[in-house]
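J.: coordinates only, no sequence provided:
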């Protein structure tokens, strides 16, 4: 090997051929694409988890509000002046009752509350001060304050557990009307639109903590008990 050939071979060994550079660039591009894909996947998973967490928090908040209102339910004197009381007016897709107002309205101010699903698929809680003299049995909510709770609600199903007037036995009923006593349990089921992954655990509430009210004016009827 001549001395003149050594510098040329050394220079050749220290460099890269065009093919080697192209292969290196291709590998670098592939690795970069893989890293970008992993980062994108992590971001999507994180965003999905965040959305699910937010949706769950929303459902929990709504159930907490409804539970608190129903547990503090109060009876209302019959507006027809018959001296009787009305516990609540319940239908499969609507529930109306009275309870202490929210903190902003004062702890002892009674309100009429109505839970209803609108034709647009919104779960709405309507409220109005009880002093406004609203008839709980009237279907109109004109003049009531509307507080949307959830959207995308496809179905609302409310049931009432208590004494059946015909059989005299406790059973689930689809309606609760003209009763001086609240049902022993109120069950609220809700279904979201197809493709909506939000959960809705069945909400089971015991109004008034199961307290049985006394009769008005000392009278004893089917719906009330003698005052202890």
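T.: On my side now, so go ahead. Just so it is clear, the structure is predicted and the values come from calculations on it, not from any experiment.
J.: only C-alpha atoms from now on, for both contacts and neighbour counts.
T.: Will do.
J.: where along this protein do the helices fall?
T.: Secondary structure of the chain (DSSP state H): helices at 5-14, 18-71.
J.: what is the last one packed up against?
T.: If you count contacts as 3 or more CA pairs under 8 Å, 6 or more residues apart in numbering; DSSP states H and E, helix 18-71 packs onto strand 94-100, strand 145-150, strand 203-205.
J.: out of the ones you listed, which is the most enclosed?
T.: Of those, the one with the most neighbours on average (mean count of other CA atoms under 10 Å) is strand 94-100, at a mean of 22.
J.: dropping in the other structure now:
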């Protein structure tokens, strides 16, 4: 009897369990090594973003692991971006901030993910010089129809501008949302409107075509913004 083919599961289904039993540490190392190796082989020198779990900051030597993987794969540090939520800073904030500073000293970028969903987002921005702010999709979904949502997103974009930190909007699914963000000066977006999750083979092929000039204009921009995130980050 042939084995049943496993159905892909979104990260929200298995990451909490992996964090609870500690498997997220080995999974995270595998993901980081694979992501860096793939990115190093791309024709275009695009950045790649990898999520870090709070658990990874509590176990092992994260900085030396990142350093060794960068050396092993040959990926330029400036092309690697780590995305963290403010939950990373809640447990043992001093140790975590020290690790983040050491990571930045390697040359990698650090982004604040899911901005606005926790209790200490502003405090987190004051504690550490993040390289990017990512507005959570819960604020984007109603931005074109709700004055309140629009005001919040406008304020975050203004905050990023005042701090000199780029802002990216998550979960952009409609032209109305993208138009609003463009008017407000948010030029980076992520979501199903600009691309669906794709296999690494598909992504590599698209970046190769874009680099060769076979795809131009808006379509080229959308190609290099294809998200590789969970369904929650649509």
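T.: That came through fine. This structure is a prediction, so every number in the text was calculated from the model and none was measured.
J.: overlay them and tell me the TM-score.
T.: For this chain pair, the superposition-based TM-score is 0.21 by TM-score structural alignment, normalised by the length of structure 1; 96 aligned residues with a CA RMSD of 6.7 Å.
J.: for the helices of structure 1, give me TSV that also has mean neighbour count and distance to residue 100 of structure 1.
T.: Listed next are the helices of structure 1 as TSV, based on neighbours: other CA atoms under 10 Å; distance: least, CA to CA, whole Å:
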stretch	mean neighbour count	distance to residue 100 of structure 1
helix 5-14	10	86
helix 18-71	13	8
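J.: JSON lines for the ones you listed, including distance to residue 116 of structure 1?
T.: As requested, those are exported to JSON lines (distance: least, CA to CA, whole Å):
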{"stretch": "helix 5-14", "distance to residue 116 of structure 1": "79"}
{"stretch": "helix 18-71", "distance to residue 116 of structure 1": "12"}
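J.: tell me which of the ones you listed lies nearest to residue 124 of structure 1.
T.: When the helices of structure 1 are compared by CA to CA, helix 18-71 sits nearest residue 124 of structure 1, at 10.3 Å.
J.: quick check: angle from that closest one to strand 94-100?
T.: Using axes from the mean of the first three to the mean of the last three CA atoms, to 10 degrees, the inter-axis angle of helix 18-71 of structure 1 relative to strand 94-100 is 70 degrees.
J.: quick one: buried residues of the helix or strand in which residue 105 of structure 2 is found?
T.: Using DSSP states H and E, residue 105 of structure 2 falls within helix 93-106. Residues of helix 93-106 of structure 2 classed as buried: 96-97, 99-100, 103-104, 106 (neighbour count, 16 or more other CA atoms under 10 Å).
J.: against residue 17 of structure 2, how distant is the closest residue to residue 48 of structure 2 other than its chain neighbours?
T.: Among residues not flanking residue 48 of structure 2 along the chain, residue 80 sits closest, at 5.3 Å (CA to CA, 6 or more residues apart in numbering). Shown here: residue 80 of structure 2 relative to residue 17 of structure 2, a distance of 26 Å by CA to CA, to the nearest Å.
J.: which one of these two is surrounded by more residues?
T.: residue 80 (23 against 12; other CA atoms under 10 Å).
J.: how much space between the more buried one and residue 37 of structure 2?
T.: Between residue 80 of structure 2 and residue 37 of structure 2 the computed distance is 11 Å (CA to CA).
J.: before we move on, the earlier item: from the buried residues of helix 93-106 of structure 2, which is closest to residue 217 of structure 2?
T.: Residue 217 of structure 2 lies nearest to residue 104 out of the buried residues of helix 93-106 of structure 2, by CA to CA, at 33.2 Å.
J.: OK, contacts around the closest one?
T.: Residues near residue 104 of structure 2 by CA atoms under 8 Å, 6 or more residues apart in numbering: residue 110.
J.: follow-up on the earlier one: next structured bit after the helix holding residue 105 of structure 2?
T.: strand 109-115.
J.: and the angle for that next one with helix 93-106?
T.: Using the same axes, to 10 degrees, strand 109-115 of structure 2 lies at 130 degrees relative to helix 93-106.
J.: packing partners for strand 109-115 of structure 2?
T.: strand 80-84, strand 132-135.
J.: repeat the analysis, applying 10 Å as the threshold.
T.: Counting contacts by 3 or more CA pairs under 10 Å, 6 or more residues apart in numbering; DSSP states H and E, strand 109-115 of structure 2 packs against strand 48-51, strand 80-84, helix 93-106, helix 121-127, strand 132-135, helix 137-140, strand 167-169.
J.: what angle separates the longest one from strand 80-84?
T.: In other words, helix 93-106 of structure 2. 160 degrees.
J.: show me where structure 2 has its helices.
T.: Under DSSP H, structure 2 gives helices at 11-21, 24-41, 54-58, 62-73, 93-106, 121-127, 137-140, 147-163, 175-183, 200-211, 217-223.
J.: looking at those, which is nearest to residue 48 of structure 2?
T.: Of all these, helix 24-41 sits nearest to residue 48 of structure 2, with 6.6 Å by CA to CA.
J.: next, the buried residues of the closest one.
T.: Buried residues in helix 24-41 of structure 2, counting neighbours by 16+ other CA under 10 Å, are found at 24-25, 28-29, 32-33, 35-40.
J.: pull up the gap between residue 48 of structure 2 and residue 140 of structure 2, please.
T.: Distance of residue 48 of structure 2 to residue 140 of structure 2, given as CA to CA: 23 Å.
J.: again but with residue 80 of structure 2, I slipped
T.: 26 Å.
J.: equivalent analysis for residue 31 of structure 2, please.
T.: Taking CA to CA as the measure, residue 31 of structure 2 falls 28 Å from residue 140 of structure 2.
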